[in-house]
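*Asks:* sequence and predicted structure below; questions after.
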Amino acid sequence: MENYVKGMNTDPDIEWGDLPFKCLPSNLTWMKVRPGSKMTNLIEFAITSMDVTKTQMWSGIGPAIGKTISCVEIVKRKIPNLHQISKISYHKCEEYWNPKNNELDSLRVVRNVPLLHILLSVEPLDSNEPG
């Protein structure tokens, strides 16, 4: 790879239709965790919003998965008797590499980055839903 320079990345955002759950309530709070997100801000907002919406979706991609799990476990400790469904999948990201000399072709690399969704609810969830 010493003959290439990294170009642009295409990393499409996760949309509502991409979520792996069948029946989601409309008043859902969707917590999208990024690697640079502050855990204290996420947890404070999650606890205050759980009083209103009663259901939360936590999503983390790649390096944010560990932070997502930690936040969910802290919320579960602070709010007892929550119901949970977890789903693991992959998200496609594309990287483009430009050659340093004209003899080489440009490269397109498709990576599958792990993706985690955790659904938390005060009310019982569908027991037939796997996860």
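*Replies:* Yes, it's here.

*Asks:* please count neighbours and contacts with C-alpha atoms only from this point.
*Replies:* OK.

*Asks:* where do the strands sit along this protein?
*Replies:* Taking DSSP state E as the criterion, the chain carries its strands at 4-10, 29-33, 55-61, 83-99, 107-121.

*Asks:* which residue of this protein sits farthest from its center?
*Replies:* Most distant residue from the mean C-alpha position of the chain: residue 103, 39.6 Å away (C-alpha atoms, centre = their mean).

*Asks:* putting a second one here so we can go through both:
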Amino acid sequence: MMHYRKAQNVEQELSKADLPFEDCLPKSPNDFLWMHVKGGTKVSNVIEFAQAALNKNEHRCVVWSGSGGGVGKTISCAEVLKRSHPLYQVTRMAYTSVEEHWKPQMDGLEEIIATRQIPTLHILMSLDALPDSIEGLQKPNTATDFWEGNETHRNSHPRQQQQQHHQPSTAGSQQKKRHRSGRTKPAQQQVKQVAEENEPSSHGQG
């Protein structure tokens, strides 16, 4: 490819018929809000727009879609929206076609167009209850194993988190042993450090 230069990527334009939710989408395409998330999307703006649509009852269902650099933000949008509304959720993956255009830098060569498939994440969220028979259904206020979310894991185990915060530290006894051998800081600084370590942490709250 030394005689070619990269020109542009043309991503397949999806339609609502391409969404992988044949078993759970509303019958009318106008009955749900479809939010496209890209790498440069400002999360706060699209979240406010979706929340307003649900609050005004303009839509009862929202679908988030993102590929490439937008996948992470797609997940963030869904997680934030769940905090303000009791939503049923279905998460699925699909593929989108992308054409890579390569322009020749020498006479006599033709343009090359390479097509590849990139994974695309789609998250359907509904205020209305969805049937239990739907594959991958996640009900409101429950966790999903579709991806590993550290934040979801921490929020779903508050008792365990509280026990960890109040668990006595063994750092004091270990530091005393080291102090006897003359390798630790003065005792006054040591007591201050142990007190700070035993102080309950606020991590995970918010």
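*Replies:* On my side now, so go ahead. Given the structure is predicted, the values throughout are model-derived calculations rather than measurements.

*Asks:* and the gap between the residue farthest from the centre of the first structure and residue 41 of the first structure?
*Replies:* 50 Å (C-alpha to C-alpha, to the nearest Å).

*Asks:* try residue 74 of the first structure
*Replies:* Separation of residue 74 of the first structure from residue 41 of the first structure (C-alpha to C-alpha) stands at 13 Å.

*Asks:* tell me the counterpart of residue 36 of the first structure in the second structure.
*Replies:* Matched across to the second structure, residue 36 of the first structure falls on residue 40, judged by TM-score structural alignment.

*Asks:* list the residues that contact the nearest residue to that match once chain neighbours are set aside.
*Replies:* Spatially, and ignoring its direct neighbours in sequence, residue 40 of the second structure is nearest to residue 70 (7.7 Å; C-alpha to C-alpha, 6 or more residues apart in numbering). Residue 70 of the second structure sits next to 37, 38, 39, 40, 41 when contact means C-alpha atoms under 8 Å, 6 or more residues apart in numbering.

*Asks:* show me what contacts the second one?
*Replies:* By C-alpha under 8 Å, 6+ apart, the residues touching residue 38 of the second structure are 66, 67, 68, 69, 70, 71, 73.

*Asks:* quick check on these: which are buried?
*Replies:* For the contacts of residue 38 of the second structure, a neighbour count by 16 or more other C-alpha atoms under 10 Å gives the buried set as 66, 67, 70, 71, 73.

*Asks:* report the contact partners of the first one.
*Replies:* Going by C-alpha under 8 Å, 6+ apart, residue 66 of the second structure touches 36, 37, 38, 73, 74, 120, 121, 122.

*Asks:* quick one: the helices in the second structure, in order.
*Replies:* For the second structure, applying DSSP state H gives helices covering 43-55, 71-84, 150-155, 158-165, 171-180, 187-198.

*Asks:* as JSON lines, these with distance to residue 115 of the second structure would be great.
*Replies:* Putting those into JSON lines (distance: least, C-alpha to C-alpha, whole Å) gives the following:
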{"stretch": "helix 43-55", "distance to residue 115 of the second structure": "30"}
{"stretch": "helix 71-84", "distance to residue 115 of the second structure": "20"}
{"stretch": "helix 150-155", "distance to residue 115 of the second structure": "35"}
{"stretch": "helix 158-165", "distance to residue 115 of the second structure": "47"}
{"stretch": "helix 171-180", "distance to residue 115 of the second structure": "58"}
{"stretch": "helix 187-198", "distance to residue 115 of the second structure": "55"}
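
*Asks:* from the ones you listed, which stretch is densest packed?
*Replies:* helix 71-84 (a mean of 17; mean count of other C-alpha atoms under 10 Å).

*Asks:* and the angle for that helix with strand 33-37?
*Replies:* 140 degrees (axes from the mean of the first three to the mean of the last three C-alpha atoms, to 10 degrees).

*Asks:* rewinding a little: what residues do residue 74 and residue 41 of the first structure have in common as contacts?
*Replies:* Counting by C-alpha under 8 Å, 6+ apart, nothing touches both residue 74 of the first structure and residue 41.

*Asks:* circling back: what about the match of residue 36 of the first structure, distance to residue 71 of the second structure?
*Replies:* For residue 40 of the second structure, the distance to residue 71 of the second structure (C-alpha to C-alpha) stands at 11 Å.

*Asks:* one more: residue 114 of the second structure?
*Replies:* Residue 114 of the second structure is 23 Å from residue 71 of the second structure, by C-alpha to C-alpha.

*Asks:* same thing with residue 178 of the second structure?
*Replies:* With C-alpha to C-alpha as the criterion, residue 178 of the second structure and residue 71 of the second structure are 49 Å apart.
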